[in-house]
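**Q** All I have is the shape, not the residue letters:
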């Protein structure tokens, strides 16, 4: 019998050492793969146009001026962070609070906010440029400039006048969110229990066709379900949801879109641009918000709206009940769901940066973080071609189609 070269103890030691080496190698490989994924994500973000359907910079700087052409101490958007994130075409939201509906103040504010976007470009023409068309976005990208197309959030400033609509088109408005948090003269709102029009008003129905004629995208974020279905039925062009997510993850939250609505949107060849806000993607955040509202209203009913109890309530509630932030994976779940339901061609990005306060998900806190989203898509097996569709191609296809229909009118 031949002698064993090693004792059993030595064999066990060598086996353990081999396992340790293999584990270390696998761990190193995982790190390399992770690094390459992050590098790929950064490359994709920088090489391709990133369109974000909804960023509330104009209203932010209206409330408190900040020069977003340089680094800012607050907010979700400024030029340096946009460059890091690869953001190329953020739609500047011309947001009009529903409290101004049916008043000339809504029209005046809309013009003031458009002025502020023009002022941003005027302060830094080597960094930003206005964009009135898909061609402008592409040309600005080639020049290394960040495009600032504009969308109006709440059609209230139109004030029932097609002439006023045309003025806003001429000033650069390229989509209009028909209503906001209350029913207005155009459409019922998903937030408003009063369904005075049972969808679109008679003027709203005419407005949809006039927007088609001019070349303004119809944005169905915020509107009631009935208004959505009427919009896609009437419109000759695809429509967008500039900053919405999925109701299947947030049952009862009509502001998000149902499966049937997404299917109708896809049939219309439109696009849903996923909202990043925790309350839009995380059901626990919705529950948190609902409970806050219920308890606050109970205190108002008991002590009055101007009471100390009500004044301090939000701070105390948040301290006792930490906010359940969403994370990157929850946002990716919404993207996955749309892809699996109707396909990759109907998905975009509508972050709602500077519009959802401090409720943004972990990993997507500001405009520097788009590469995190891209890396997450890569990790989930999305091809680079599919990622390009999400970043820009789907929404630019819609915008281009809207332009073509307007040109033929």
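**A** Looks like it came in fine. As the structure is a prediction and not an experimental result, all values here were calculated from the model. Numbers count the residues shown, from 1 in each chain.
**Q** Every contact and neighbour count from this point should use C-alpha atoms.
**A** Noted.
**Q** count of neighbours near residue 318?
**A** For residue 318, the neighbour count with other CA atoms under 10 Å is 12.
**Q** Check the gap between it and residue 111 for me.
**A** Shown here: residue 318 relative to residue 111, a distance of 36 Å by CA to CA, to the nearest Å.
**Q** try residue 189
**A** Here residue 189 is placed at a distance of 23 Å from residue 111 (CA to CA).
**Q** Equivalent analysis for residue 36, please.
**A** As judged by CA to CA, residue 36 and residue 111 stand 46 Å apart.
**Q** Assign residue 351 to helix, strand or coil.
**A** Judged by DSSP: H, G, I helix; E, B strand; the rest coil, the three-state class of residue 351 is coil.
**Q** between residue 189 and residue 111, which one's more packed in?
**A** Neighbours of residue 189 and residue 111, each counted by other CA under 10 Å, are more numerous for residue 189; the result is 32 against 15.
**Q** A further structure is provided below for comparison with the first:
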């Protein structure tokens, strides 16, 4: 019995030491998360993220506890906002919201527009908030709007989201419009290269993603894309071919934490859900043309949720994604893009908020990653890629 107690005590001491080492590295390394959906929630329900917000996955207190330094704020607009012409207004309102947060807490937050400014702005314990635009809808059909949003601080643009748009095809849609990029989309990529805006291929259909990678003169990123190896029929996740193309261009694939991306059963439900929504919208368009009453979207959503209960995911699945990516494209081309505040809380128990990055670090250490390589995954790779794009250094 005494030997058993001694062994248990040793195990606890070893575990505590491992957690301490992980927390220390998380605080010392520069952690860059390329996808946090806080701005959209701020538009729906304001919370002062400069203080603890119990119902949010990102706030200043949690970020400091987890060691998060650079949190890309997602300026997300939906396919519906694209269709009704409100995407421009929505994007600008979200940027205003981020600016207001910074102005309210200049000692805690700063907007980051260049990786060269990161070290200076981090002084004093600030969390830096660069902007990433998820869906190119706010650009409309005006190429000059890219310069407008660049001047407002946007430093990456996810070309499309859940529907085909003026630029590219979505991975969620069965019927592709462009089978690559539109003519306007090709001009968009070239102008993004000129301005120094990162081209983001997450959410894109394979043909659109590959053309964007091929015509870009700069490295490209996938801001929050898990690897399709684990979810073979889920086009939303990045294929091996595309991941290799991103790496060959000098870019980086940022692994998300959301259950919908890393768990095969949940990914299948997610794909089916978007296709069902596409069918629902198509049917309502037909009914409208016939002068008949529309189907009830609230009822559709309620029935879907009842038939598709949430699945569970684990930290191990996130670590498996990173392991696979490192083996596929190399340690210099993998990072993190959590999707915190964007997946309705469907996350591994060990990665519920931005306070939990030390759990990810501990998992990587337990799998044998050197601290220097963990630093690359946590943010070094993304900062290197961003700096090259800003400098106009193609590959």
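**A** Here it is on my side, so go on. Everything numeric in this text was worked out from a predicted model, so none of it was measured.
**Q** Could you tell me the end-to-end distance of stretch 327-343 of structure 2?
**A** The first residue of stretch 327-343 of structure 2 is 27 Å away from its last residue (CA to CA).
**Q** Over in structure 1, find the residue span it aligns onto.
**A** The counterpart of stretch 327-343 of structure 2 in structure 1, using TM-score structural alignment, spans residues 340-356.
**Q** do stretch 126-136 of structure 2 as well
**A** Following TM-score structural alignment, the aligned partner range for stretch 126-136 of structure 2 in structure 1 is 145-155.
**Q** got it, and stretch 194-209 of structure 2?
**A** When stretch 194-209 of structure 2 is compared against structure 1 (TM-score structural alignment), it corresponds to residues 213-228.
**Q** Could you pull out the buried residues of that stretch?
**A** Across stretch 213-228 of structure 1, burial judged by 16 or more other CA atoms under 10 Å covers 213-228.
**Q** Check stretch 240-257 of structure 2 too.
**A** For stretch 240-257 of structure 2, by 16+ other CA under 10 Å, it's 240, 242-257.
**Q** Which helix or strand contains residue 91 of structure 1?
**A** Element membership for residue 91 of structure 1, per DSSP states H and E: strand 89-95.
**Q** What segments of the stretch 101-250 of structure 2 are strands?
**A** Along the stretch 101-250 of structure 2, the stretches classed as strands by DSSP state E, counting those that start in this stretch are 109-110, 127-128, 131-134, 154-158, 198-200, 221-222.
**Q** Which positions in structure 1 sit opposite the first one in the alignment?
**A** Under TM-score structural alignment, the alignment places strand 109-110 of structure 2 onto residues 128-129 of structure 1.
**Q** Go ahead and measure how far that stretch is from the middle of the chain.
**A** Counting by CA atoms, centre = their mean, to the nearest Å, stretch 128-129 of structure 1 is centred 21 Å from the centre of its parent chain.
**Q** With stretch 93-100 of structure 2 instead?
**A** What separates the centre of stretch 93-100 of structure 2 from the centre of its chain is 19 Å, taken as CA atoms, centre = their mean.
**Q** what range in structure 1 matches that stretch?
**A** Going by TM-score structural alignment, stretch 93-100 of structure 2 sits over residues 112-119 in structure 1.
**Q** Now the matching stretch on structure 2. Mean distance?
**A** For stretch 112-119 of structure 1, the mean distance to aligned residues of structure 2 following superposition is 0.5 Å (mean CA distance after the TM-score superposition for structure 1).
**Q** can you check stretch 331-338 of structure 1 too?
**A** Between stretch 331-338 of structure 1 and its aligned partner residues in structure 2, the average distance after superposition works out to 0.3 Å, using mean CA distance after the TM-score superposition for structure 1.
**Q** what sits up against the match of stretch 194-209 of structure 2?
**A** For stretch 213-228 of structure 1, the surrounding residues in contact (CA atoms under 8 Å, 6 or more residues apart in numbering) are 166, 169, 173-181, 187-191, 198-200, 208, 211, 231, 238-244, 254-256, 261, 399, 402-403, 405-407, 409.
**Q** And for the alignment partner in structure 1 of residue 385 of structure 2, the neighbour number?
**A** If you follow residue 385 of structure 2 across to structure 1 using TM-score structural alignment, you land on residue 398. By the other CA under 10 Å criterion, the neighbourhood of residue 398 of structure 1 contains 21 residues.
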